[in-house]
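Chemist: Here is my input; please provide its structure:
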Amino acid sequence: MDITSETHSQHISKQFNHELEELKTHLMTMGGLVERQVQEAVAALLDGDSRLAERVRDNDKAVNDLQIKIDDECTRVLARRQPAASDLRLVLAVIRATSDLERIGDEASKIARNALALTENGNGTKGFVEVRHISEHVRKMVRDALTAFARFDIDLALAVVHEDDAVDSEYTSAMRSLVTFMMEDPRSITSVLSVMWILRALERIGDHADNLAEYVIYLVKGLDIRHIDPDDLDEDALKRKR
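Modeler: Below you'll find the model as predicted:
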């Protein structure tokens, strides 16, 4: 059975309703935190702001603590309520989503560490245009994936899934450009390698956003599409009521 955003407010137990809503609320809180971590990590690089980079690096613990808190809440719901059908899918989707959000937080920390190194060494800005562009792209993917989760929006989730290919293409093009630049100017190798690690982290964030969108489809439709090529998805069938 397909579910909607109202499905989880129809239980006889008001406490169960509250527990499920709390899971969603805390997941959105964690999502907002990691999205801000990514934004600030990139801003620290582009603005040469070492203090901001340090703050992003140090705030990683807050993301980890939220994951532990949400996982504990999911464990209690599973133990006390023994949910079935769509309720069980919601709990499992939240558990999976928190894992990907935590990894996005890790990637933001990597960006901050490399931004700090570049700022402290006073290196050039080669590759910053690509970083800005790809970061905007993946941040929108994360934001849209979270919105799709909050609204149980299949259309938005599918749009995020398709965006991942575009990010991969942008990443490949940027890496080729930077490799060419290093070959032409070997003195730039150290700084450009740091930028390449940042681009790699952003590409991974796009992958995790894609995972989040796939969990929305699992949550709403009960279908696991993690190992299906986006071009092979029957989207019309997914959007129809089951």
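
Chemist: all contacts plus neighbour counts: C-alpha atoms, from now on.
Modeler: OK.

Chemist: gap between Ser173 and Val131?
Modeler: 12 Å (CA to CA, to the nearest Å).

Chemist: Then Ser191?
Modeler: Counting by CA to CA, the gap from Ser191 to Val131 is 14 Å.

Chemist: rewinding a little: okay, Ser173 and Val131: which has more neighbours?
Modeler: Taking other CA atoms under 10 Å, Ser173 and Val131 do not tie; Val131 has more neighbours (22 against 12).

Chemist: centroid residue for the chain?
Modeler: The centroid of the chain falls nearest to Ala209 when counting by CA atoms, centre = their mean (3.7 Å).

Chemist: Show me what secondary structure element comes after the helix or strand where that one lies.
Modeler: Per DSSP states H and E, Ala209 falls inside helix 189-221. As assigned by DSSP H and E, the chain's next helix or strand after helix 189-221 is helix 235-239.

Chemist: How far away from the center of its chain is that next one?
Modeler: 24 Å (CA atoms, centre = their mean, to the nearest Å).

Chemist: Now do that helix: which elements does it pack against?
Modeler: helix 154-184 (3 or more CA pairs under 8 Å, 6 or more residues apart in numbering; DSSP states H and E).

Chemist: packing partners for the helix it packs on?
Modeler: Counting contacts by 3+ CA pairs under 8 Å, 6+ apart, helix 154-184 packs against helix 128-151, helix 189-221, helix 235-239.

Chemist: and those helices, which is most packed in?
Modeler: Most buried of the helices and strands packed on helix 154-184, by mean neighbour count (mean count of other CA atoms under 10 Å): helix 189-221, with a mean of 24.

Chemist: Counting by contacts, list what that one packs against.
Modeler: helix 85-121, helix 128-151, helix 154-184.

Chemist: Quick check: Ser191 touching Gly124?
Modeler: Yes - using CA atoms under 8 Å, Ser191 makes contact with Gly124 at a distance of 7.3 Å.

Chemist: Make CSV from the helices and strands packed on helix 154-184 and add distance to Val161 to it.
Modeler: Shown next, in CSV, are the helices and strands packed on helix 154-184 (distance: least, CA to CA, whole Å):
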stretch, distance to Val161
helix 128-151, 9
helix 189-221, 5
helix 235-239, 11
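
Chemist: closest to Arg80 out of those helices?
Modeler: Closest to Arg80 of the helices and strands packed on helix 154-184 is helix 189-221 (CA to CA; 20.7 Å).

Chemist: Please provide the structure for the following sequence as well, for comparison with the first:
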Amino acid sequence: MSEHTVRQYDIELDNIRTRVLQMGGYVEQQVVQALEGLLEGDLNVIDRVIGNDHRVNELEVELDEAIAQIIAKRQPAAGDLRSILSVSKVVTDLERIGDEAKKISKVAKLVYETAAVAATPRVQLRHIGGLAIDLLRRSLDAFARLDIDSAGEVCKLDKEVDAEFKAVMRQLITFMMEDPRTISRGIDLLFAAKAMERVGDHAKNIAEYVIFQVRGRDVRHVGLEELQREIASPKA
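Modeler: Below you'll find the model as predicted:
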């Protein structure tokens, strides 16, 4: 590539990254509102999240088209190709996080639109939801700054979300065993908690793509200790 072409590619990639971060902000808002709807029973908020899911899908399609265009036009190689592929993977995970927000809202709608609220197990979902949202924010910040140290912290903290999901699951099983009337709503809440846990998983994926972009190492299937060593090692 000529110097001018390289500069144009950098401008186009920066523009796409900015749009991805805007999508990330929108998706984060969807998750925050989905959790609010589930905890507070606000059907207007619940319906808004479900209705706005189409916009997340539209953003994914728009960004996929922009990424395809930049690949076709610039034919990036090596580090440039790694960067654009990482961005593409982040877009996919953001769309899936949007799907999880919609799932949480659908559960909330089931709970609050039926007469079975009294038979709903009282489990603490605020904590796991807060952890998942915090992880998403951290991963987007790491993506914005290409900060592999912050990305590594996200990967480590994902274990807390997993542990909290297991705790919620144990609580729900206890409720359902003690009072069979709570089984139907208990299963619904288990789906909601699982969706929150999946938000954390997708945030971890985004953090791993940051490490891949910066270091060129695919760390999706390595252990936490090996991942930390990769972050700590001098850049090749």
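
Chemist: What would you report as the TM-score here?
Modeler: Once the chains are laid over each other, their TM-score by TM-score structural alignment, normalised by the length of the second structure reads 0.93; 232 aligned residues with a CA RMSD of 1.6 Å.

Chemist: coming back round to it: tell me who's in contact with the aligned partner of the residue nearest to the centre of the first structure in the second structure.
Modeler: Counting by TM-score structural alignment, Ala209 of the first structure lines up with Ala203 in the second structure. Applying CA atoms under 8 Å, 6 or more residues apart in numbering to Ala203 of the second structure gives the contacts Asp93, Ala132, Leu135, Leu136, Ser139, Leu140, Val154.

Chemist: if we go to 6 Å?
Modeler: When contacts are counted by CA atoms under 6 Å, 6 or more residues apart in numbering, Ala203 of the second structure touches Leu136, Ser139.

Chemist: Check the one 3 residues further on too.
Modeler: Contacts here follow CA under 6 Å, 6+ apart; on that basis Ile206 of the second structure touches Val90.

Chemist: Could you rerun that using 7 Å?
Modeler: Val90, Ser139 (CA atoms under 7 Å, 6 or more residues apart in numbering).

Chemist: quick one on the thing from earlier: so which of the helices and strands packed on helix 154-184 of the first structure comes closest to Lys61 of the first structure?
Modeler: Closest among those, once you apply CA to CA, is helix 189-221, at 18.1 Å.

Chemist: what's the average distance of the closest one to the second structure?
Modeler: Taken against the second structure, helix 189-221 of the first structure registers an average deviation of 0.6 Å after superposition, with mean CA distance after the TM-score superposition for the first structure.

Chemist: and if you look at stretch 98-115 of the first structure?
Modeler: Stretch 98-115 of the first structure versus its aligned partner: 0.4 Å mean (mean CA distance after the TM-score superposition for the first structure).

Chemist: what stretch of the second structure lies opposite that stretch in the alignment?
Modeler: Using TM-score structural alignment, stretch 98-115 of the first structure pairs with 91-108 in the second structure.

Chemist: So which bits of the matching stretch are buried?
Modeler: Across stretch 91-108 of the second structure, burial judged by 16 or more other CA atoms under 10 Å covers 91-108.

Chemist: what about the helices and strands packed on helix 189-221 of the first structure, which gets the closest to Met28 of the first structure?
Modeler: Here helix 128-151 is closest among these (CA to CA), at 6.9 Å.

Chemist: how far away is Glu35 of the first structure from His18 of the first structure?
Modeler: Look at Glu35 of the first structure and His18 of the first structure: by CA to CA, they are 25 Å apart.

Chemist: what about these two, which has more around it?
Modeler: Glu35 (23 against 13).

Chemist: Show me what the more buried one aligns to in the second structure.
Modeler: Here Glu35 of the first structure is matched to Glu28 in the second structure, going by TM-score structural alignment.

Chemist: And Met141 of the first structure, by the same measure?
Modeler: By TM-score structural alignment, Met141 of the first structure lines up with Leu135.

Chemist: close enough to count as contact, its match and Val199?
Modeler: No - counting by CA atoms under 7 Å, Leu135 of the second structure sits too far from Val199 to count as a contact (8.4 Å).

Chemist: would you list the helices and strands packed on helix 189-221 of the first structure in a markdown table and tack on distance to Asp49 of the first structure?
Modeler: Formatted as a markdown table, these follow (distance: least, CA to CA, whole Å):
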| stretch | distance to Asp49 of the first structure |
| --- | --- |
| helix 85-121 | 7 |
| helix 128-151 | 14 |
| helix 154-184 | 23 |
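
Chemist: Pull out the buried residues from stretch 148-156 of the second structure.
Modeler: Neighbour count says stretch 148-156 of the second structure has Ile148, Ser150, Ala151, Gly152, Glu153, Val154, Cys155, Lys156 buried, by 16+ other CA under 10 Å.

Chemist: what residues are up against the third one?
Modeler: In this case it means Ala151 of the second structure. Listed by CA under 7 Å, 6+ apart, the contact set of Ala151 of the second structure reads Ser139, Ala142, Ala207, Glu208, Val210, Ile211.

Chemist: residues contacting the second one?
Modeler: So the one you mean is Ala142 of the second structure. Contacts for Ala142 of the second structure were tallied using CA under 7 Å, 6+ apart; they are Ile148, Ser150, Ala151, Ala207.

Chemist: list the contacts for the second one?
Modeler: This means Ser150 of the second structure. Contacts here follow CA under 7 Å, 6+ apart; on that basis Ser150 of the second structure touches Ala142.

Chemist: What lines up with it in the first structure?
Modeler: Under the alignment (TM-score structural alignment), Ser150 of the second structure maps onto Leu156.

Chemist: gap between its match and Val56 of the first structure?
Modeler: 29 Å.
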